[in-house]
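Visitor: my questions are about this predicted structure, shown below with the sequence.
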Amino acid sequence: MFVNTTNEEEILKALRNGDEEAFLKIYETYWYHVFMIAYKRLGKKEIAQELTQDLFLKLWEKREALRPQKIGNYLSVSIKNSVIDHINAGLVANKYVDFYKSYAEQSSSATQQVVEFDDLTEAIEKGLLKLPVKTQEVFKLSRLDRWSSEKIARHLNLSEKTVGYHLTKSLKFMRTYLREYLLMFLAAFFL
């Protein structure tokens, strides 16, 4: 952590001005600390890495508008909020799965279920086609084939952090893309 307050103020100012070295200094200094906060709360390495990587990406993207007093405090609070958002998103997804399971049990038409499953599969495939090829590959290996980040990194000759970047990118996109699909599906179901 930065000990000298003046040094931290200078680094934050440099970051706001787009200095990549200042960003790297912050990244190297705080990455592990931020990762451990997420990991302790979630207990899942890949998700903690994903949330940590996403936080630093947001830090760089919004660097000009950010005015934190202490970067360490800002990153700690931000990662805690990201963890809460992730948990809440999981709760929503679980509610949807529970709803769908009860709907599937009540449905007397197996054909309808097959059509809906095919529609969802098609929506996932269409969404994947909108991603870069490498990101598609990482997503498929991780989410469809259930490979670990380490195994994907070895298989594709990438670093684990690069695999984490691709996973973050693909999951963020697919959440948005499929959310729109699910809203249309639910609207059609209730009408």
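Guide: Now that the structure is in, tell me what you want to look at. Residues are numbered from 1 along each chain as shown.
Visitor: CA only for contacts and neighbour counts going forward, please
Guide: Fine.
Visitor: in what helix or strand does Lys134 lie?
Guide: Assessed by DSSP states H and E, Lys134 sits inside helix 133-139.
Visitor: which helices and strands does that helix pack with?
Guide: helix 160-190 (3 or more CA pairs under 8 Å, 6 or more residues apart in numbering; DSSP states H and E).
Visitor: name the residues that touch the helix holding Lys134?
Guide: Applying CA atoms under 8 Å, 6 or more residues apart in numbering, the contact partners of helix 133-139 are 128-129, 152, 163, 166-167, 169-171.
Visitor: what of stretch 90-107?
Guide: Contact with stretch 90-107 is made by Gln113, as judged by CA under 8 Å, 6+ apart.
Visitor: ok, the residue nearest the centre of the chain - contacts?
Guide: Residue closest to the average C-alpha location in the chain (CA atoms, centre = their mean): Thr168, at 4.1 Å. Counting by CA under 8 Å, 6+ apart, Thr168 makes contact with 50-51, 53-54.
Visitor: below is an additional structure, to be compared with the one above:
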Amino acid sequence: MGRISDQQLVQKIRDGDREAFKKLYDRYHKQLYFLAKRYLKDQYLAEDAVQDIFIKIWNKRAKLRESSLKGYLFAMMKNHLIDTIRKQKSSTKVKEEFKKVSQQKPRREKTAEKIIYDEYREMVHKALDNLSPEERKVFEMKNFEGLSNAEVADKKDVSVNTVKTQFYLGSKYVRNYLKKHADIQ
């Protein structure tokens, strides 16, 4: 295909040309990766971010415009990074709450606190019961055992990306369940 302009790439991608899409990927993926890695500080999250951006480009190819493709890609990445960082902070907050709940032992003399603790723990277990067995196991290994993505992947003999996906889906479900049933923000 030789060196063609971004505008020509956009036109070909809109027409469903996979070779043009590969050319676009080859042209910009490294720049997007280094940007993502600088802010996310994690190789795997940065790779996922780049993959997500290019999946969105392909899925929205019919709506692509020929003006400033590079600017559009970097704006998408910026928004994706902001969302990812926001989700990480939210996930960290939920993780801290789960650690507190799993490590606390209710005192017998404080009946009201024990009741609340038991109700909260019951809600957590109800939320976990609704997860797939894989999501639940990954969630428990990361939150209750404190294992990293790589350690979970090694123990379960799956890829780190599989662990991240299962943890993301499980955490999202549990977080939404607790927001709905336990009024936890």
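Guide: Okay, I see it. As the structure is a computational prediction, the values presented were derived from the model and not from experiment.
Visitor: drop the TM-score for these two in here.
Guide: Superposed pair, TM-score by TM-score structural alignment, normalised by the length of structure 2: 0.67. Supporting alignment: 165 aligned residues with a CA RMSD of 3.7 Å.
Visitor: so which of the contacts of helix 133-139 of structure 1 comes closest to Leu66 of structure 1?
Guide: Lys169 (22.3 Å; CA to CA).
Visitor: show me what contacts that closest one?
Guide: Thr135.
Visitor: look up how far Glu150 of structure 1 lies from it.
Guide: As judged by CA to CA, to the nearest Å, Lys169 of structure 1 and Glu150 of structure 1 stand 17 Å apart.
Visitor: any idea how far Ile11 of structure 1 is from the residue nearest to the centre of structure 1?
Guide: 27 Å.
Visitor: could you identify the helix or strand that succeeds the helix ranked longest in structure 1?
Guide: When structure 1 is parsed with DSSP state H, its longest helix is helix 71-106. Toward the C-terminal end, the helix or strand that comes next after helix 71-106 of structure 1 (DSSP H and E) is helix 110-129.
Visitor: that older thread, which of the contacts of Thr168 of structure 1 ranks first by neighbour count?
Guide: Using other CA atoms under 10 Å as the neighbour criterion, Leu51 leads the contacts of Thr168 of structure 1 with 24 neighbours.
Visitor: show me what that residue lines up with in structure 2.
Guide: Aligned against structure 2 by TM-score structural alignment, Leu51 of structure 1 finds its counterpart in Ala49.
Visitor: what helix or strand is that match located in?
Guide: helix 43-59.
Visitor: how much does that helix stray from structure 1?
Guide: Superposed on structure 1, helix 43-59 of structure 2 shows a mean distance to its aligned partners of 1.0 Å (mean CA distance after the TM-score superposition for structure 1).
Visitor: the inter-axis angle of that helix versus helix 160-182?
Guide: Orientation check (axes from the mean of the first three to the mean of the last three CA atoms, to 10 degrees): helix 43-59 of structure 2 against helix 160-182 gives 80 degrees.
Visitor: buried sites along helix 43-59 of structure 2?
Guide: For helix 43-59 of structure 2, the buried set under the neighbour-count rule, 16 or more other CA atoms under 10 Å, comprises 45-47, 49-51, 53-54, 57-58.
Visitor: re the thing from before, and the helix holding Lys134 of structure 1, how far out from the chain's middle?
Guide: On the basis of CA atoms, centre = their mean, to the nearest Å, helix 133-139 of structure 1 is displaced by 15 Å from the centre of the chain it belongs to.
Visitor: in that helix, what's buried?
Guide: Judged by neighbour count using 16+ other CA under 10 Å, the buried positions of helix 133-139 of structure 1 are 135-139.
Visitor: next secondary structure after that helix?
Guide: Once helix 133-139 of structure 1 ends, the next helix or strand along the chain (criterion: DSSP H and E) is helix 149-156.
Visitor: packing partners of that following helix?
Guide: Using 3+ CA pairs under 8 Å, 6+ apart: helix 149-156 of structure 1 touches helix 160-190.
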